[in-house]
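Asks: Output the structure for:
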Amino acid sequence: MTSSKFEPSDDIFDFVIKKANGLKGLVDTNLQTVPNQCIQPKEERLDKSQIDNQESIPTIDLSNFDDLKVEKSIQEAASKWGFFQIINHGIPIEVLEDLKDAGHKFFELPAEEKVKYYKENAGPDESVLLYWSAIGEKNEKVLEWRDSIKHGCDPQNDSNLWPPQTR
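Replies: Take a look at the predicted model:
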């Protein structure tokens, strides 16, 4: 867990990005109120009356991956929803659980450890592990609440690319 404490007078960009606390670090400080920079103006919020409650999140079956219908469903789901669920992808559930566990362990690392992997500190090989907070630029009106990691895949030797605490 992060040891830093965010105060309302602090620069949120500095706390989240420069000190590598991330948005998780901000939340871990037990904020009593959401910082104004993270609140979407009412006029820009999603109009809930425009949501069709009869539809559900698209589920795409990859068991017949070469079928053009699969490609079309991915395009449609991505353009209409922005996300979708994939089934019958062939990845064992144990692998997915291990990956989720490694991700949780990574975000529990102290900021001093995570900053080593922060995208601004990345060397020429950005295909390994990158960490960032999608807080955007300093001058954005509304900051997003999302910390992310991107991890390249080397099936022959993938485990040494993660920080030792997360393997």
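
Asks: Every contact and neighbour count from this point should use C-alpha atoms.
Replies: Noted.

Asks: what's the residue closest to the geometric middle of this protein?
Replies: For the chain, Ser148 is the residue whose C-alpha lies nearest the centre (C-alpha atoms, centre = their mean; 3.3 Å).

Asks: tell me the contacts of it?
Replies: If you count contacts by C-alpha atoms under 8 Å, 6 or more residues apart in numbering, Ser148 has them with Tyr131, Trp132, Ser133, Ala134.

Asks: What segments of the protein are helices?
Replies: Here the chain has its helices, by DSSP state H, at 12-13, 22-28, 68-80, 93-108, 111-114.

Asks: Quick check: buried residues in the second one?
Replies: Going back to what we said before, that points to helix 22-28. By neighbour count on 16 or more other C-alpha atoms under 10 Å, the buried set for helix 22-28 is Gly22, Leu23, Lys24, Gly25, Leu26, Asp28.

Asks: Could you do the last one as well?
Replies: Residues of helix 111-114 classed as buried: Ala111, Lys114 (neighbour count, 16+ other C-alpha under 10 Å).

Asks: Would you convert the buried residues of helix 22-28 into JSON lines that also reports distance to Pro41?
Replies: Listed next are these as JSON lines, based on distance: C-alpha to C-alpha, whole Å:
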{"residue": "Gly22", "distance to Pro41": "23"}
{"residue": "Leu23", "distance to Pro41": "20"}
{"residue": "Lys24", "distance to Pro41": "22"}
{"residue": "Gly25", "distance to Pro41": "24"}
{"residue": "Leu26", "distance to Pro41": "21"}
{"residue": "Asp28", "distance to Pro41": "24"}
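
Asks: one more to put side by side:
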Amino acid sequence: MNSSCLQSWPEPVVCVQSLAESGISKIPGRYVKPPSQRPDGGTVKKMRNIPVVDMEKVESGAAVKEMAEACREWGFFQIINHGISGEMIECVKESWKEFFNQPLDLKNQYANTPATYEGYGSRLGIEKGAILDWSDYFFLNFLPLSLRNPTKWPAFPSSFKKVIEEYGDEVVKVCAKLMKGLSMGLGLEEEYLLNAFGGEKGIGGSMRANMYPKCPQPDLTLGLSSHSDPGGITILLADHNVPGLQVLKGNDWITVDPIPNALIVNIGDQIQVLSNGIYKSVKHRVMVNPNKERVSLAFFYNPKGDLIIEPSKELLTKERPSLFPPMTFDEYRLYIRKKGICGTSKHQQ
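Replies: Below you'll find the model as predicted:
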């Protein structure tokens, strides 16, 4: 598939936030999920906490076992004492809320295309006639620096670029610490996973701010459909006042209860591959709320696009041979781009 077929969306893009603010009492059919994919289309357990890891203890090695267990059993955990101030976290949240509350014509100055996804949009995937999610988003590239284009970043609020750059730099530091802990949890050298990603200069990073508007029929749709993340590690800055993230644990959907100023970490497909399935890239989804909108910010920490990602040789045994075929992250992203957010995890051999 070449990029020329990805220059435009198959249908006009509708801003979900505008739909929600129009006062409709029923959602358009394009947003109604099949019964099996609706929030009540499976067992939903009441809100509870996923594992919590203290980053100060990970750095000393004391919590490496806890982190590894969370990755094996859940694929998700929250981190506290991560070094990013509560003041910065609130500033980042408010900046994105301010952007999404701008008039639509101003936001549309940043309208994106499926060629890069960078900018403001309301759909993922290019399948014509697809059932859509109840959300808007803004996607931007952060690393490598050669892909960072601040002219595509919102010019309002005026402090936006400075705030996002500072936050992104801090998240990258947190991810480097996580990669060391994750490597040690597998019994590998602490630099193993970082080196497999291409080292500090090879890392790819991007952000997606998500706006989940109020929804008059939240039992019929989702803010984000069930999926696993294609990349390495995702760091989510959630709205702890309006829970919505659900994680699949066995056959149950667990609604995550975010801790104020904590960050939610989940393992992506590339780490699952490198660990040969020891660490789990788990499906998750986002519910919407009838009375409150939600804004969240996901940071995706990814391997260098042209490096082959395959299970670590140190983790292969006769009893547990390689479960995944070698593939570059660029190759995998093309697959995801064609299939949209519902694209499944890497296929096991």
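
Asks: what does Glu113 of structure 1 align to in structure 2?
Replies: Glu113 of structure 1 maps onto Leu106 in structure 2, with residues paired by TM-score structural alignment.

Asks: go on, Ile86 of structure 1?
Replies: Looks like Ile86 of structure 1 aligns to Ile79 there (TM-score structural alignment).

Asks: and its match, what does it touch?
Replies: Val52, Val53, Asp54, Met55, Ala262, Leu263, Ile264, Val265.

Asks: Compare those with structure 1 and list the overlap.
Replies: Conservation of the contacts of Ile79 of structure 2 in structure 1, assessed by both residues aligned by TM-score structural alignment, their matches' C-alpha atoms under 8 Å: retained contacts are Val52, Val53, Asp54, Met55.

Asks: Filter those residues down to just the buried residues.
Replies: When those are checked for burial by 16+ other C-alpha under 10 Å, the buried set is Val52, Val53, Asp54, Met55.

Asks: hang on, the earlier thing: I'd like to know which of the contacts of Ser148 of structure 1 are buried.
Replies: Neighbour counting with 16+ other C-alpha under 10 Å marks Tyr131, Trp132, Ser133, Ala134 as buried within the contacts of Ser148 of structure 1.

Asks: sorry, back to before: nearest approach to Gly152 of structure 1 belongs to which of the helices of structure 1?
Replies: helix 93-108 (12.7 Å; C-alpha to C-alpha).

Asks: List the buried residues of that closest one.
Replies: So, applying 16+ other C-alpha under 10 Å, buried residues of helix 93-108 of structure 1: Ala102, Gly103, Phe106, Phe107, Glu108.

Asks: Check the spacing between the last one and Thr166 of structure 1 real quick.
Replies: So the one you mean is Glu108 of structure 1. To Thr166 of structure 1, Glu108 of structure 1 is 9 Å away according to C-alpha to C-alpha, to the nearest Å.

Asks: for the fourth one, same thing?
Replies: Computed as C-alpha to C-alpha, the Phe107 of structure 1 to Thr166 of structure 1 distance reads 9 Å.

Asks: before we move on, the earlier item: and which of the contacts of Ser148 of structure 1 is nearest to Glu55 of structure 1?
Replies: Ala134 (28.7 Å).

Asks: Give the equivalent position in structure 2 for the closest one.
Replies: Aligned partner of Ala134 of structure 1 by TM-score structural alignment: Arg123.

Asks: which residues sit in contact with that match?
Replies: Counting by C-alpha under 8 Å, 6+ apart, Arg123 of structure 2 touches Val13, Leu132, Asp133, Ser135, Asp136.

Asks: If we use 10 Å, what do you get?
Replies: 9, 13-16, 112-114, 117, 130-137, 340-341 (C-alpha atoms under 10 Å, 6 or more residues apart in numbering).
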